[in-house]
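A.B. asks: A predicted structure for the sequence below; I have some questions about it.
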Amino acid sequence: MTSVQDLLDLLILEKVDDSQFIGYSKTVGSKRVFGGQVLAQAINAACRTITNQRILHSMHAYFLEAGKLDLPIQFNVSCVRDGGSFSVRRVTAQQNGTTIFILSASFHKKEAGYNHQIAMKSDIKQPEDLLSWTDILHQYGDFLPKSLKVFFEIDRPIEFKPTVVVNPLERVDLPPFSDVWFKLKGNVNNLDLATKQQILTYISDYNILVSALNPHASIAHWGNTQTASLDHSMWYFRDFDFDDWLLFSMESPNASNARGFARGNIFSRDGKLVASVAQEGLMRPLNK
């Protein structure tokens, strides 16, 4: 995938009937289905059953089994509730009759109310001053570990720019934080809010566990640690556009029992808080 249109072709599901949809997969460098893909496809399925103009405001999901890239995914949507202000949908994703994923999503009618938010970091480096994953590949590809180089070589519809580029050959523990700018490739005009939320959900599964691995970087890395998303929650606060860079600012309060917990906030360049994310992931040391 090289553009936002390629991403939309992946995320917009085939309709079987009013509550069943079919999705397909593309790799992001792993042998398993990317969690962000299943999250976004499930949100697409849930949104397609909302007929009262309500807006997605939260979702909570569990990854139950690793998805297989070569099999279609069937998404089944249940209407849990259509109340006076909120609508709730439950989505299950299956492959060959096995449930691999479940998600609940809540939609709210548009209402006026109180408004506040936390501030974006004031000393953050701007994307124009940073190297993207593509830049890192071109400038340092010959020096990168093979697995990381292969990961960077995958074509993506998103450009990422971390505010700190870590030397993977230096084995030093790092603070439990990570800040990454991101921007879509291609024409981002005329995207409705529901579509933008689905794309943002897809992107939210990138980078977030890095902050949980950082404090253990002297001994742990992607090559000797089994990682996988276990659950994922997201709250959507404000409308936004993809015509400029957005910042995903992440932190990890805890790692224990072979699991790491991370949370993050997504801001527009001008500091508007767009969404918040929380995820717990498997971080299992491998004995080699």
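C.D. replies: Structure received.
A.B. asks: C-alpha only now, for contacts and for neighbours.
C.D. replies: OK.
A.B. asks: just the strands in the protein please.
C.D. replies: 14-17, 20-23, 55-63, 73-82, 86-95, 98-108, 158-162, 177-184, 225-236, 246-256, 259-268, 273-285 (DSSP state E).
A.B. asks: elements contacting the fourth one?
C.D. replies: So that's strand 73-82. Where contact means 3 or more Cα pairs under 8 Å, 6 or more residues apart in numbering; DSSP states H and E, strand 73-82 is packed against strand 20-23, helix 35-47, strand 86-95.
A.B. asks: can you list these in TSV and add distance to residue 237 and mean neighbour count?
C.D. replies: Listed next are the helices and strands packed on strand 73-82 as TSV, based on distance: least, Cα to Cα, whole Å; neighbours: other Cα atoms under 10 Å:
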stretch	distance to residue 237	mean neighbour count
strand 20-23	27	21
helix 35-47	16	26
strand 86-95	15	21
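A.B. asks: So for residue 230, which of those sits nearest?
C.D. replies: helix 35-47 (9.3 Å; Cα to Cα).
A.B. asks: Give me the contacts around that closest one.
C.D. replies: Contacts to helix 35-47, defined as Cα atoms under 8 Å, 6 or more residues apart in numbering, come from residues 11-13, 19-21, 23, 25, 56, 61, 63, 75-77, 89-93, 101, 103, 105, 194-195, 198-199, 201-206, 229.
A.B. asks: Just send the strands of the chain back as JSON lines, with distance to residue 170 too.
C.D. replies: Formatted as JSON lines, the entries for the strands of the chain read as follows, by distance: least, Cα to Cα, whole Å:
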{"stretch": "strand 14-17", "distance to residue 170": "46"}
{"stretch": "strand 20-23", "distance to residue 170": "40"}
{"stretch": "strand 55-63", "distance to residue 170": "32"}
{"stretch": "strand 73-82", "distance to residue 170": "40"}
{"stretch": "strand 86-95", "distance to residue 170": "40"}
{"stretch": "strand 98-108", "distance to residue 170": "37"}
{"stretch": "strand 158-162", "distance to residue 170": "17"}
{"stretch": "strand 177-184", "distance to residue 170": "17"}
{"stretch": "strand 225-236", "distance to residue 170": "17"}
{"stretch": "strand 246-256", "distance to residue 170": "21"}
{"stretch": "strand 259-268", "distance to residue 170": "22"}
{"stretch": "strand 273-285", "distance to residue 170": "19"}
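A.B. asks: In addition, the following structure is provided for comparison:
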Amino acid sequence: MNEPLTSPSPSHIPAAGPHTPLDELLALLDLEPIEEDIFRGRTGRAVLVPRVFGGQVAAQALVAAGRTVPADRPPHSLHSYFLRPGDPAVPIVYTVDRIRDGGSFTTRRVVAVQHGQPIFHLSASFQRHEEGLEHQEAMPAAPAPETLPTAAETLRRYAPLLGGPGVVDRILDARSAVDLRYADEPPFGSVGEPREPKSQVWFRTNGKLADDPLLHICLATYVSDMTLLDSVLLAHGRGGWAVGDVVGASLDHAMWFHRPFRADEWLLYDQESPTSQGGRGLARGRIFTESGQLAVSVIQEGVIRIPRPGR
């Protein structure tokens, strides 16, 4: 490949006939070029809170950065801050700064803007493949994904707690491009019962993807923001934003991409929280391929507050 890496393009979407949820997600990640190094992205539907899903903003920003980088340099890390809630009613404009193009590494900075104000800031580094020292942590034990209930089966068990079947249907609709399965009970399944702040989910896209490495990395970035802070809630027996016993939002998000992987094949997302304090919770995750390769490391801090009466 001699062309630059690109985000999902209209060629991934059927020209006619019904579109799948994955087609719709790929179209959401297909940014519109406005000017050199400036792109516009559509926003998805708000589900439980009136803001754009953070994983979408992070994935779109990485798409924008990747469109300015040669194809032989996939991203190896990103560091980002969520600055303001995204407005789901208007598009997001992404501006890319070409910070550095070196012999082995390329650095890009992306600012996402709505209503004239930055809502998200990302720095991403890309690297040409090199041989080097190799080692990794062992993959933790986890049940096989095919043995686990689907997200629909898990969430519908807790429909009364989550606000009824209509709310569950909206959550499932928003996540329908991804097959995500909880290895154990999610936070809303053990409200009032603090337990070890560790959780696992398996995920893959609901459909096959093209071979573009950037596409798979951007989709993993999208999913990585869905469940990571759950481990913070488990330590305190809180059900989370879905049941309203905490309010919160992502503050920052960092990822390191270690080895090639496919987002349309099963990936184990192993998550834990080492600490929470000061209205913030820290969580870290490791994403493994089904064969045991450590593909991605993730760290995120989020605002997590207990709602106060009258506020």
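C.D. replies: Received, thanks. Everything quoted here is computed from the prediction, not taken from an experiment.
A.B. asks: one step back: could I get the helices and strands packed on strand 73-82 of the first structure as TSV with distance to residue 71 of the first structure?
C.D. replies: Written out in TSV, the entries for these read as follows (distance: least, Cα to Cα, whole Å):
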stretch	distance to residue 71 of the first structure
strand 20-23	9
helix 35-47	13
strand 86-95	7
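A.B. asks: Go through these and name the closest to residue 148 of the first structure.
C.D. replies: helix 35-47 (18.8 Å).
A.B. asks: any idea of the angle that closest one forms with strand 98-108?
C.D. replies: 60 degrees (axes from the mean of the first three to the mean of the last three Cα atoms, to 10 degrees).
A.B. asks: tell me, helix 35-47 of the first structure lands on which residues of the second structure?
C.D. replies: On the basis of TM-score structural alignment, helix 35-47 of the first structure is assigned to residues 54-66 in the second structure.
A.B. asks: now residue 62 of the first structure, nearest residue through space, not along the chain?
C.D. replies: If the residues on either side of it in the chain are set aside, residue 62 of the first structure comes closest to residue 231, at 4.3 Å by Cα to Cα, 6 or more residues apart in numbering.
A.B. asks: Aligned counterpart of the one you found in the second structure, please.
C.D. replies: When the second structure is aligned by TM-score structural alignment, the residue opposite residue 231 of the first structure is residue 252.
A.B. asks: cool, residue 63 of the first structure as well?
C.D. replies: Under the alignment (TM-score structural alignment), residue 63 of the first structure maps onto residue 82.
A.B. asks: so how far is residue 294 of the second structure from its match?
C.D. replies: Residue 82 of the second structure is 26 Å from residue 294 of the second structure, where distance means Cα to Cα, to the nearest Å.
A.B. asks: With residue 122 of the second structure instead?
C.D. replies: Distance check for residue 122 of the second structure against residue 294 of the second structure: by Cα to Cα, it reads 23 Å.
A.B. asks: ok, the alignment partner in the first structure of residue 261 of the second structure - contacts?
C.D. replies: Aligned by TM-score structural alignment, residue 261 of the second structure pairs with residue 240 of the first structure. Taking Cα under 8 Å, 6+ apart as the criterion, residue 240 of the first structure is in contact with 193, 268, 274.
A.B. asks: Nearest residue to the match of residue 63 of the first structure in space, please, no chain neighbours.
C.D. replies: Once its chain neighbours are removed from consideration, residue 82 of the second structure has its nearest residue in residue 120; the separation is 4.7 Å (Cα to Cα, 6+ apart).
A.B. asks: if I line the two up, what does the one you found land on in the first structure?
C.D. replies: Residue correspondence, TM-score structural alignment: residue 120 of the second structure in this structure matches residue 101 in the first structure.
A.B. asks: Skip the chain neighbours and tell me the closest residue to residue 221 of the first structure.
C.D. replies: Leaving aside its chain neighbours, residue 221 of the first structure sits nearest to residue 213 (7.4 Å; criterion: Cα to Cα, 6+ apart).
A.B. asks: Give me the number of neighbouring residues for the aligned partner of the one you found in the second structure.
C.D. replies: Residue correspondence to the second structure (TM-score structural alignment): residue 213 of the first structure is matched to residue 233. A count of neighbours around residue 233 of the second structure, defined by other Cα atoms under 10 Å, yields 27.
A.B. asks: One more: residue 141 of the second structure?
C.D. replies: Counted by other Cα under 10 Å, the residues lying close to residue 141 of the second structure total 8.
A.B. asks: Tell me the spacing between it and residue 120 of the second structure.
C.D. replies: From residue 141 of the second structure across to residue 120 of the second structure, the span is 35 Å (Cα to Cα).
A.B. asks: show me what contacts residue 99 of the first structure?
C.D. replies: Contacts here follow Cα under 8 Å, 6+ apart; on that basis residue 99 of the first structure touches 64-65, 92-93.
A.B. asks: make it 6 Å
C.D. replies: Residues in contact with residue 99 of the first structure, defined by Cα atoms under 6 Å, 6 or more residues apart in numbering, are residue 93.
A.B. asks: gap between it and residue 67 of the first structure?
C.D. replies: The spacing between residue 99 of the first structure and residue 67 of the first structure, counted by Cα to Cα, is 10 Å.
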